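# requesting a structural model of the entry that follows:
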Amino acid sequence: MTDLAVAARLLAEEDLLVDLLACHPRLPLAAGISTDEDAERSRVRVWDCSGGGLGELASFDVALAFTPWGDYRPPAIAWHPHEPLLTVADGNALRRWTPGGPVAPLPAPDGCDALAYSPDGRALWTSTSDGDDTSAVLDPATGAASPARWWDTGVGAHPSGELVATLVSDQGATFCVFARPGGAGGAMRQQRRALVLDVDGYGTPLFSPDGRHLALRGNAYVDSLDVFAFPSLRKVLHTALAEDGDWPRHNLAFGPRSGVLWIGTPGGALIELDVEALEAVEHGDPDDAAVTALAATAAGELLVAREDGSLTLLTVSTGGEAPTPATTAGEDAAAFLAATGDVPADGDLDGHLDFTDGDHDWDREKLAEVTDASPDDPTWLQLRAHLNRAFAERTD
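Predicted coordinates for the structure are as follows:
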């Protein structure tokens, strides 16, 4: 069992609960998003997490963001991978903040609902789900935009910097697509090898700091958790979270120990989950205040927001053993990329994918032969079997 210790704690506004936390990948900086429905604004706060402390650096409001179904959601937000630069979607503009103060905004595409910097910071990837699903690549210096193949929800960067994971979602099935940076105009170069997930509504893919695991939180119908090994994409865990409360959407963080995933709960506890051993330990909160958001800092601390308005920085003991470095991350990324290839720029994406569900590999020929599926099979496979049967009946 890992020991947690409170390094710092502060109170935010209790009526403006933080429902998303985003930590800078390399610097001791964190940002939080709260939604003020009455004022029709979202509040962005930025904190300094250096030296085991928490100090607020900035607070500013941006326009409310909405899902395609008219529900409120946190605005798109992204840290630059190297610089202390935060970018937040604010209506038709991308607001930018640095410790020295705001810098000139960039134009935002209409309906911008996802935002990410490329691992080298030279491109700003944006995606929209407002009407026509589109994505674009922006030049961070000028805001000049060029179109790119669609992706949605968010982008998780592998610690090697050689690839990223993102989603292409649909009600029938969602693909977790892997991509190299550095395509034409700075776009992603999406790869053939992919994961298939049931239905849609998943959160941003989350790589562990050593790059050996990938976690996905979803979906639109069930509070589920999926963990896959990387680069094999072997399914390590699939579970539905307990139906005992309103689970926060942004409640996952990998800690400094390899294979340990932390989960924030509506009951206030943090669950320490060893994803390979499938062993879990619950760390309770004295006040039983529900977790509203969870993230890990660049130093491996846990940053926890709760419904009582508190923000807590927790140090995570590794039991005397040094945190597992990402020594093989580059080799793992190279092995994955060597076994796949770029998706052609034209044609439907899923027509070019060779994908796995973590247990079985699927290609076009194998899928065309599926005509039977049980109610226990994922929805996407049941739909495929139904379509194949219907096609066979028409051609008989």
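# make it CA atoms for all contacts and neighbour counts henceforth
Fine.
# what distance separates the start and the end of stretch 278-295?
21 Å (Cα to Cα, to the nearest Å).
# actually stretch 115-134, not the one I typed
Chord length of stretch 115-134, first to last residue, is 12 Å (Cα to Cα).
# quick one: contacts of it?
Outside of stretch 115-134, the residues within contact range by Cα atoms under 8 Å, 6 or more residues apart in numbering are 68, 76-82, 109-114, 135-140, 147-155, 157, 161-162, 181, 186-187.
# got a PyMOL select line for the buried ones in these?
Here is the PyMOL command that selects the buried residues among these (16 or more other Cα atoms under 10 Å):
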select buried, resi 76+77+78+79+80+81+109+111+112+113+114+135+136+137+138+139+140+148+149+150+151+152+153+154+155+157+161+162+181+186+187
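# second input sequence below; structure requested for side-by-side comparison:
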Amino acid sequence: MTELAVLARLSGDEEFPVEQLTCHPRLPLAVGTSSGCRSVRVLDCAEGRLRELAVLDVEPGTTPWGDSGPQAVAWHPHRPLLVVADGESLLRWTADGPSDPVRTPAGAEYEALAFSPDGGSLWATPSAEDGWESSDVLDPATGEVTGTARSWDTGVGAHPSGELVATLTSDQGATHCLFARPGDTAMRVQRQALILDVDGYRAPLFSADGRHFVIRGNAYVDMLEVFAFPSLRSVLSTTLDEDRSVEWPRENLAWDARPGVLWIGTPTGSLLELDVESEEATEHASPDALPISALAATADGSLLVARDDGGLVLLSVRPAAPALEPNNDVAVFLAGTEDAPLDGELEDHLALTDGTSSWTDDDLATITETGPGDPTWLQIQAQMNRFRGPATT
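Here you go, the predicted structure:
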């Protein structure tokens, strides 16, 4: 039986509880951000303690939909280096403290940041020059644009191997989950892609062993969708709140170090321990019943929980998971796809699946009939094809 034990607590601002926790992938560090709040909290989670290393004063962030959101932040994958977007500059924090801001290119209003898996480049979106039509590749030290890449939004999830990343391109009609291998500086998007209905999703999150990933959304319902990797098979698709009477936290998921176990933070303050393959869930009650505002897993597999009163709690998970076996899942995935062209309309080159069915370019160009159970995006595609008439060659 899994047991959760409180290791440490830290108080905070009740007016602006942390809404997003971003943990360093290898070091006992985390950062907490909130919508509409200028404070970015840098946290030390080492050796079962929880203490605040710094509070950075940063301009509040925005979302791709123009709403107020947490600031855009990114941890270097190996070093204790945090980069935060602050209007017309990038703030850098290291173990020695904050350094002088680095100015971003004229016109840049970066809403999401991510380091390349080797830490050599900083990926930023939207592009300073082309807006949401593309993204920028920056020198992390100078903020200089060293290249551009395909458009992406929301965030980037890295496979634990560092050999593949996943991100989103969102649209009201449909969202593509794109997979990319890190190139010399930029992402090289692959033709194999996942398609999701409507928009409003959070960044993909890979499990610790890389054999699953989860996507949280969408704009209309509190969906939770889990896929196997590298097959992209749909493992679980569920709605967190069927009657939409309760607002669930947007950043409320964390993978356990054990394969296939996902933690879900709830509005009642409890934590759900979910086996994604068996779909069996165990609820761990909260001793104080305070709603959870954010959840993340630290580098050592502990759970970091933010609560509505502004407080933070660090929890240990027992029993601890055994060491993970290395695998070649990314190689298997890449062997079944290829790089998409760097130019032109990306959608013209994607091979799409929703985890259950797949579609080729010809399928999408000729489909005219759908059923009521088909996804909205496919019904829209069929309607457009009927309006245009038969495809010609």
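# can you tell me which of the contacts of stretch 115-134 of the first structure end up in helices?
Among the contacts of stretch 115-134 of the first structure, the subset assigned to helices under DSSP state H is empty.
# which ones among the contacts of stretch 115-134 of the first structure map onto strands?
Among the contacts of stretch 115-134 of the first structure, the residues falling in strands (DSSP state E) are 77-79, 112-114, 135-138, 147-148, 152-155, 157.
# show me the strands in the stretch 101-250 of the second structure, by range?
Using DSSP state E, counting those that start in this stretch, the strands found in the stretch 101-250 of the second structure span residues 102-103, 112-115, 122-125, 134-138, 145-150, 153-158, 165-169, 174-182, 187-197, 205-206, 212-217, 223-228, 234-239.
# look up how far residue 220 of the second structure lies from residue 291 of the second structure.
Separation of residue 291 of the second structure from residue 220 of the second structure (Cα to Cα): 21 Å.
# neighbour count: the two, which is higher?
residue 291 (19 against 10; other Cα atoms under 10 Å).
# map the more buried one onto the first structure.
Under the alignment (TM-score structural alignment), residue 291 of the second structure pairs with residue 290 in the first structure.
# can you give me every residue that contacts the closest residue to that match other than its chain neighbours?
Distances taken as Cα to Cα, 6 or more residues apart in numbering place residue 268 nearest to residue 290 of the first structure, at 4.0 Å, with adjacent residues excluded. Going by Cα under 8 Å, 6+ apart, residue 268 of the first structure touches 284-285, 287-291, 306.
# out of these, the closest to residue 194 of the first structure would be?
Taking Cα to Cα as the measure, residue 291 is the one of those closest to residue 194 of the first structure, at 31.8 Å.
# so the closest one touches residue 306, yeah?
Yes - counting by Cα atoms under 8 Å, residue 291 of the first structure touches residue 306, with 4.4 Å between them.
# and the two? which has more neighbours close in?
Taking other Cα under 10 Å, residue 291 of the first structure and residue 306 do not tie; residue 291 has more neighbours (28 against 25).
# that one and residue 299 of the first structure, how far apart?
Distance check for residue 291 of the first structure against residue 299 of the first structure: by Cα to Cα, it reads 21 Å.
# where's the nearest residue in space to residue 325 of the second structure that is not next to it in sequence relative to residue 7 of the second structure, distance?
In space, and not counting its chain neighbours, residue 325 of the second structure is closest to residue 209: 7.8 Å by Cα to Cα, 6+ apart. Between residue 209 of the second structure and residue 7 of the second structure the distance, using Cα to Cα, works out to 25 Å.
# look at the two and report which has more neighbours.
The neighbour count for residue 209 of the second structure versus residue 7, taken as other Cα under 10 Å, is higher for residue 209 (22 against 16).
# just to revisit the earlier point, so who does the residue nearest to residue 325 of the second structure touch?
Residues near residue 209 of the second structure by Cα under 8 Å, 6+ apart: 160, 257, 259, 324-325.
# go with 10 Å
Residues near residue 209 of the second structure by Cα atoms under 10 Å, 6 or more residues apart in numbering: 159-161, 255-260, 323-327, 329.
# filter the residues you listed down to the buried ones.
159-161, 255-260, 329.
# nearest residue to residue 18 of the first structure in space, please, no chain neighbours.
That would be residue 34: by Cα to Cα, 6+ apart, it lies 4.5 Å from residue 18 of the first structure.
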